[in-house]
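Chemist: below are the sequence and a predicted model for it; my questions follow.
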Amino acid sequence: MKHENKKGTIQDINGPIVTIRLPGVQNGEQVRIGSLGLYGEVISLEGDEALAQIYESTEMVRPGEPVEGLGHPLSVELGPGLIGGIFDGVQRPLEEMFIKAGDQIPRGLSPLPLNREKLWHFVPSDNLEPNMPIIGGARLGVVQETETVEHRIVVPPTIEGELIELAPEGDYNLEETIAQVRDPRGQVHHLKLYHRWPVRKPRPYQGRDNGVEPLITGQRILDTFFPLLKGSKCAVPGPFGAGKTVVQHQVARWANADIVIYVGCGERGNELVDVLDNFPKLKDPYSGRPLMDRTLLIANTSNMPVVAREASIYVGITIAEYYRDQGYDVVMLADSTSRWAEALREVSGRLGQMPVEEGYPAYLASRLAAFYERAGRVETMDCGKGSVTLIGAVSPPGGDFSEPVTSHTKEIIQTFWALSKELADARHYPAIDWVDSFSADVGTAAEWWHENIDRGWEKRRAQALAMLARDAELSRIVNLVGPEALSSAQRWILEGAALIKEGVLQQSALDPVDTFSSPHKQFMLLDLILTVYDEGATLIELGVPVQELAEMPILARLRRCKELYDSSQTDQLKAFRVEALNVFKAIHSEYAQRGEQTA
């Protein structure tokens, strides 16, 4: 609610933490400080004195300068024009700021997040008439935001009552009234194409639901081995150089979600430059349109103010909830939550709060849990089912998964894609460790795979993981005493595991064919490799030397199937399967005849 602005003065400055005297200010309220008008947020209150965290550098700001209370908490503008946008950590549009100020953005510059001049074609809902009751979240009409996204204009969640008037179909800017609602107290609310919502307050919904289908990313090790449901929570931990950012880019590009929100939280500038440069050039594989037609970027690099980094996560999740409330499946990628936690640590240190594990504040675990809990699949107020899938990268120092951010995150999330420096050093990408990773969604995902792809999915997945686990045990024996200590059957297990690693688990993000693998292709590759392994195991029992099998040319081609056939060439993949099995049948016949002659 809008209040009359309050006036006060700066008392003390400690980096991004500023002590102010501002009578009547409320905890959580946004303020503007100093002659530059820097934005901040009240985080502690004692009488008329308050502590505010400032989203920009406070250099050259002095005690005694004016402070203004804005009467509302840190909020975001939600309406048409978000998709395709690039914002900073407090929803300032970076392109607009560049136009106004160039490369060096001055402090205090705060253009409006959404364009007030652009006209949007509004089509009202057919089922709404004057004098009928209406609730928060009800759909007023639609605006075609991009070629891909139909933006559903909803009543703000805090407003309900009687619909007095609904604008006819036509072109409107964001400041024009498109509906009027009289609440039970008699107050008339003039609704526009956009509204504001506080970022630290989850948006309401009718009820929470369980996920029913996996998020298809096109990455075999994710979809087949460690599936993630739409509306679920996932962490991608890994040390520097293990490929966290590439994994997130691949998910952002190929996920079968309606909306993708990428939050670069405290990451290196060159990584975010890659995102900002490449995403606008990419095509959406599902619509053929530019990828930015369903993507929104929030960029907050490591050299930007630490407090804005802390806010960026909440800005991203609030926008994600807004599109969820329109009935969309939204994926939000946060890169990385470790940098967000470091921002919490710095602010708590300046506040003099008691540090606990590795200097992090005592409330780290509860903040992480509250953030991840905003993911989920829900029944919206008026737009059916919608979901927010949260994927947070974690950057543990030295790859130590026992450090606080990783360990607390691991207790909260349902899917864990652990990246390995050893695999990355061996050029095995994506470097996701099949030993440390897990998914709690396999049971539900199996129902989808059995219904839509093949009923053998769960059995084949379990067989492959068991073979990889056995491979780890046998590899330790080989390292100690050499391969001669193994039987032929054991050496064939090593060969089968190598086929799975190279033919299924490895996947190049840069290969035009292999960068994406459909669920059908994923299962066909896994099933083919395991069938070849089973055929080979039968031949081993007949007495075929394992070396002869390992040197078969068909195995070299099998390793390359993933990049020889794209997801549409399933018929060619089936033909290769027949060819490979015929080779094994020929060897089987040959050795069976030898056995008969010997007998």
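Modeler: Everything's here; your move.

Chemist: all contacts plus neighbour counts: C-alpha atoms, from now on.
Modeler: Will do.

Chemist: what residues of the helix or strand hosting Lys521 count as buried?
Modeler: Element membership of Lys521, judged by DSSP states H and E, is helix 519-542. Using 16 or more other Cα atoms under 10 Å as the test for burial, helix 519-542 gives 519, 521-533, 536-537, 539-540.

Chemist: do the same with stretch 298-312
Modeler: Buried, per 16+ other Cα under 10 Å, within stretch 298-312: 298-301, 304-312.

Chemist: any idea how far apart the tips of that stretch sit?
Modeler: Stretch 298-312 has an end-to-end distance of 7 Å (criterion: Cα to Cα, to the nearest Å).

Chemist: hmm, who's touching that stretch?
Modeler: 16, 53-57, 86-91, 261-269, 272, 316, 339-341, 343-344, 347 (Cα atoms under 8 Å, 6 or more residues apart in numbering).

Chemist: among the buried residues of stretch 298-312, which ones are in helices?
Modeler: Among the buried residues of stretch 298-312, DSSP state H puts Val306, Val307, Ala308, Arg309, Glu310, Ala311, Ser312 in helices.

Chemist: check which helices and strands the helix holding Lys521 sits against.
Modeler: helix 457-481, helix 488-500, helix 570-598 (3 or more Cα pairs under 8 Å, 6 or more residues apart in numbering; DSSP states H and E).

Chemist: can you give me the angle that helix makes with helix 570-598?
Modeler: Relative orientation of helix 519-542 and helix 570-598, computed by axes from the mean of the first three to the mean of the last three Cα atoms, to 10 degrees: 10 degrees.

Chemist: now do helix 519-542 against helix 488-500, angle only.
Modeler: Orientation check (the same axes, to 10 degrees): helix 519-542 against helix 488-500 gives 160 degrees.

Chemist: from Val31, how far out is Trp340?
Modeler: Trp340 is 22 Å from Val31, by Cα to Cα.

Chemist: what about Arg196, neighbour count?
Modeler: Arg196 has 14 neighbours, counted by other Cα atoms under 10 Å.

Chemist: would it count as being in a helix?
Modeler: No. Applying DSSP: H, G, I helix; E, B strand; the rest coil, one finds Arg196 to be strand, outside a helix.

Chemist: isn't it right up against Leu78?
Modeler: Yes. Applying Cα atoms under 8 Å as the test, Arg196 and Leu78 come out as touching, 5.9 Å apart.

Chemist: take this one as well and set it beside the first:
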Amino acid sequence: MENNAIVTSINGPVINANNMSNFQAKEMVLVGPKKLIGEVISLDDDEGTIQVYEDTQGLSAGDEVVHTNMPLSVKLGPGLIGNMFDGIERPLKVIEEKYGEFIPEGIGLMSLDEEKLWDVDVIVKEGDLISQGEVVATIKETEAITHKILVPYGVKGRVVDVKPSGKYNINEVILKIEDESGELHEVKLYQEWPIKFPRPIKERLEVSKLLKTGQRILDVFFPVAKGGTVAIPGGFGTGKTMTQHQFARYCDADIIVYIGCGERGNEMTEVLEDFPKLIDPNTGRPLMERTVLIANTSNMPVAAREASIYTGITIAEYFRDMGYDVAIMADSTSRWAEALREISGRLEEMPAEEGFPPYLPSRIAGFYERAGYVKTLGNELGSVTIIGAVSPQGGDFSEPVTENTKRYVNVFLGLDKELAYARHYPAINWLTSYSKYSDELKEDYVELIGKDVVTLKNKMMKILFEEDKLQEIVMLIGEDVLPDDQRLTLFVAKMIKVGFLQQNAFNKIDSYVPLLKQYKMLEVIKEFYDLGLEAVKKNIPINEITSSTVYTKIVGMKYNIENDKLEKIDELKEEIEQFFENLESRYNEGGLDD
């Protein structure tokens, strides 16, 4: 009793207490008669400040604050895949079954199912020498994912007691390890890990592998590397959530962790309803068999919203340590930053730009730094790719969250409201977006399809930039006054935008496009441009070159040529070559038809 602290003041999710000299910073505590979950965020002699991850309504001065002697942690083990959690890893389905539609206060830190029996295949035997991060058992968690039980961090020694393969719950001790000092360490089917601390690795490696998404503007123009960092900023209605859905559904990561951080309830309802129905095109199995969902809607406690990002990244690191490639979707980091701002205001901290706390840049950096392509403690290769949506108010990319995020990510996919309103999706603006991974992925492109994708992409980007400059002239004096080669640039740029960059998520053929087909499609456009330039130099009129028939066939190949019928693209390329040969022969024979 004398070790417990006493609440002295309450300000929303932030409470102050005294008698806290025995507490530690970042320690998880239980507050009041309902044992609300909180975290110590500052200490000053005997006084302390705690942020509470549940609704503090009904809490009063004089209530007790109880030690747990551990930081806020999550349970990591079988039962994560296919599950839906709140911001502090409490299972929403179980809560609904037990308590109804709303999460009551004081239900504790329930997480994984402790009664379910898992079919465990133990792969070590008594006498084996094992070390941290090594696999000691496996569980077929879903058809798509084998869950690997790892030796906990900091444990090394000889297996002295091991259970045979069989059915066990997560609390069962499946083996014991004796270290050099003779101390015994128990290995269960789960680990606990503090969410604010990155899980350790052996070595951070250079990113060099493409995260394939089947989305042309991503795979070719603004590629994402496995272990990379991506920001998707955009105003309301520009398609941030839809772009992340396409990532989640089609990218070739082994596991998806989707965090709905502070989003509207109807958006999260759509995710929770749609994801279980989606079929993974890579495996043909339900997408939920490789997905973990974390839902923290805007009406949930604000402190839990701040924690949800860390809960998600910790789960992602856990699967990375098994040797999996994990992609984490954070939708949206702006809501997370707003939670930081609200808590900072209640703490009466000195505000920085637009009221955000001064430490906003370091928090954003710390989050994105947890991405990476690594060698794990168990000598596996794994990666965590972070794809964060940003929701700048009014679509203003100069606001603090977008600006600071831009400093720490290597792929910036700026969504454009004008493109969205024109129904051009994905509404990624090719002039303001960028990827710093193109050169690092050059060799991987060659390994994947045997083609130099980067050089071809650069040539197409040059056409788009030239077209943007020419549009200023066109707006002033019209297109007719431009020389034919510049009019050809305008025509081909339109071909790139409509025929390649625009992609229909609801079309069976166009929703997912293999990388080789993407390359061949762009090569057809390049072929048209090169032959068109030669024709212009031979004084063939531009209106003959920009034939509506050819244009229709090129922009229509994304719908009309199936992904496994790539020979049709080669036939179209030959047809284009024949078209220009006929033009030239007609011109050489003495003139063209009017």
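Modeler: Arrived safely, thanks for sending. Everything numeric in this text was worked out from a predicted model, so none of it was measured.

Chemist: after superposition, what's the TM-score here?
Modeler: The TM-score (TM-score structural alignment, normalised by the length of structure 2) is 0.97; 591 aligned residues with a Cα RMSD of 1.7 Å.

Chemist: name the nearest residue to the counterpart of Thr217 of structure 1 in structure 2, sequence neighbours excluded.
Modeler: Mapped onto structure 2 by TM-score structural alignment, Thr217 of structure 1 lines up with Thr213. Excluding the flanking residues, the one nearest Thr213 of structure 2 by Cα to Cα, 6 or more residues apart in numbering is Cys251, at 4.0 Å.

Chemist: aligned to Tyr168 of structure 2, what sits in structure 1?
Modeler: By TM-score structural alignment, Tyr168 of structure 2 lines up with Tyr172 in structure 1.

Chemist: got the contact list for its match?
Modeler: Taking Cα under 8 Å, 6+ apart, one finds Leu119, Trp120, His121, Phe122 in contact with Tyr172 of structure 1.

Chemist: tell me the SS of the last one?
Modeler: What it means is Phe122 of structure 1. Three-state assignment for Phe122 of structure 1 (three-state DSSP): strand.

Chemist: now it: how far from Leu140 of structure 1?
Modeler: Using Cα to Cα, we find Phe122 of structure 1 at a distance of 9 Å from Leu140 of structure 1.

Chemist: what of the first one?
Modeler: With distances taken as Cα to Cα, Leu119 of structure 1 is found 17 Å from Leu140 of structure 1.

Chemist: more neighbours: those two, which one.
Modeler: Leu140 (24 against 14).

Chemist: what span of structure 2 lines up against the helix or strand that contains Glu422 of structure 1?
Modeler: Using DSSP H and E, Glu422 of structure 1 sits in helix 421-425. The aligned range for helix 421-425 of structure 1 in structure 2 is 417-421, by TM-score structural alignment.

Chemist: what's the mean deviation for the matching stretch versus structure 1?
Modeler: Taking mean Cα distance after the TM-score superposition for structure 1, the mean distance separating stretch 417-421 of structure 2 from the aligned residues in structure 1 is 1.4 Å.

Chemist: flag every buried residue along that stretch.
Modeler: Residues of stretch 417-421 of structure 2 classed as buried: Lys417, Leu419, Ala420 (neighbour count, 16+ other Cα under 10 Å).

Chemist: the second one against Lys497, yeah?
Modeler: No. Applying Cα under 8 Å, one finds Leu419 of structure 2 not in contact with Lys497, separated by 10.7 Å.

Chemist: now do the same contact list for the aligned residue in structure 1 for Met288 of structure 2.
Modeler: Aligned by TM-score structural alignment, Met288 of structure 2 pairs with Met292 of structure 1. Residues near Met292 of structure 1 by Cα under 8 Å, 6+ apart: Ile83, Gly84, Phe279, Pro280, Leu282.

Chemist: burial count for the aligned partner of the second one in structure 2?
Modeler: Right, the one you point to is Gly84 of structure 1. Taking TM-score structural alignment, Gly84 of structure 1 has Gly82 as its aligned residue in structure 2. Other residues within reach of Gly82 of structure 2, judged by other Cα under 10 Å, total 19.

Chemist: list the contacts of Ile41 of structure 2.
Modeler: Ala25, Lys26, Gly48, Thr49, Ile50, Gln51.

Chemist: of the residues you listed, which are still contacts in structure 1?
Modeler: Here is what carries over to structure 1 from the contacts of Ile41 of structure 2, by both residues aligned by TM-score structural alignment, their matches' Cα atoms under 8 Å: Ala25, Lys26, Gly48, Thr49, Ile50, Gln51.

Chemist: how near is Arg249 of structure 2 to Tyr512 of structure 2?
Modeler: 10 Å.

Chemist: likewise Lys568 of structure 2?
Modeler: Lys568 of structure 2 sits at a distance of 18 Å from Tyr512 of structure 2 (criterion: Cα to Cα).

Chemist: ok, these two, which is more surrounded?
Modeler: Legend: neighbour count by other Cα under 10 Å for Lys568 of structure 2 and Tyr512, higher for Tyr512 (22 against 15).

Chemist: ok, now which ones touch the equivalent of Ile343 of structure 2 over in structure 1?
Modeler: By TM-score structural alignment, Ile343 of structure 2 lines up with Val347 in structure 1. Residues near Val347 of structure 1 by Cα under 8 Å, 6+ apart: Pro16, Ile17, Val307.

Chemist: pretty sure Gly260 of structure 2 sits in a strand.
Modeler: Yes. Counting by three-state DSSP, Gly260 of structure 2 is found in a strand.

Chemist: and it, how many residues sit next to it?
Modeler: 30.

Chemist: ok, now Ser437 of structure 1?
Modeler: Applying other Cα under 10 Å, we find 18 residues neighbouring Ser437 of structure 1.

Chemist: any idea how far it lies from Phe226 of structure 1?
Modeler: 7 Å.

Chemist: overlap in contacts, these two.
Modeler: Shared contacts of Ser437 of structure 1 and Phe226 (Cα under 8 Å, 6+ apart): Thr415, Phe416, Trp417.

Chemist: buried ones in the helix or strand hosting Ala446 of structure 1, by neighbour count?
Modeler: For Ala446 of structure 1, the element it lies in under DSSP H and E is helix 442-452. For helix 442-452 of structure 1, the neighbour count (16+ other Cα under 10 Å) marks Val442, Thr444, Ala445, Ala446, Glu447, Trp448, Trp449 as buried.
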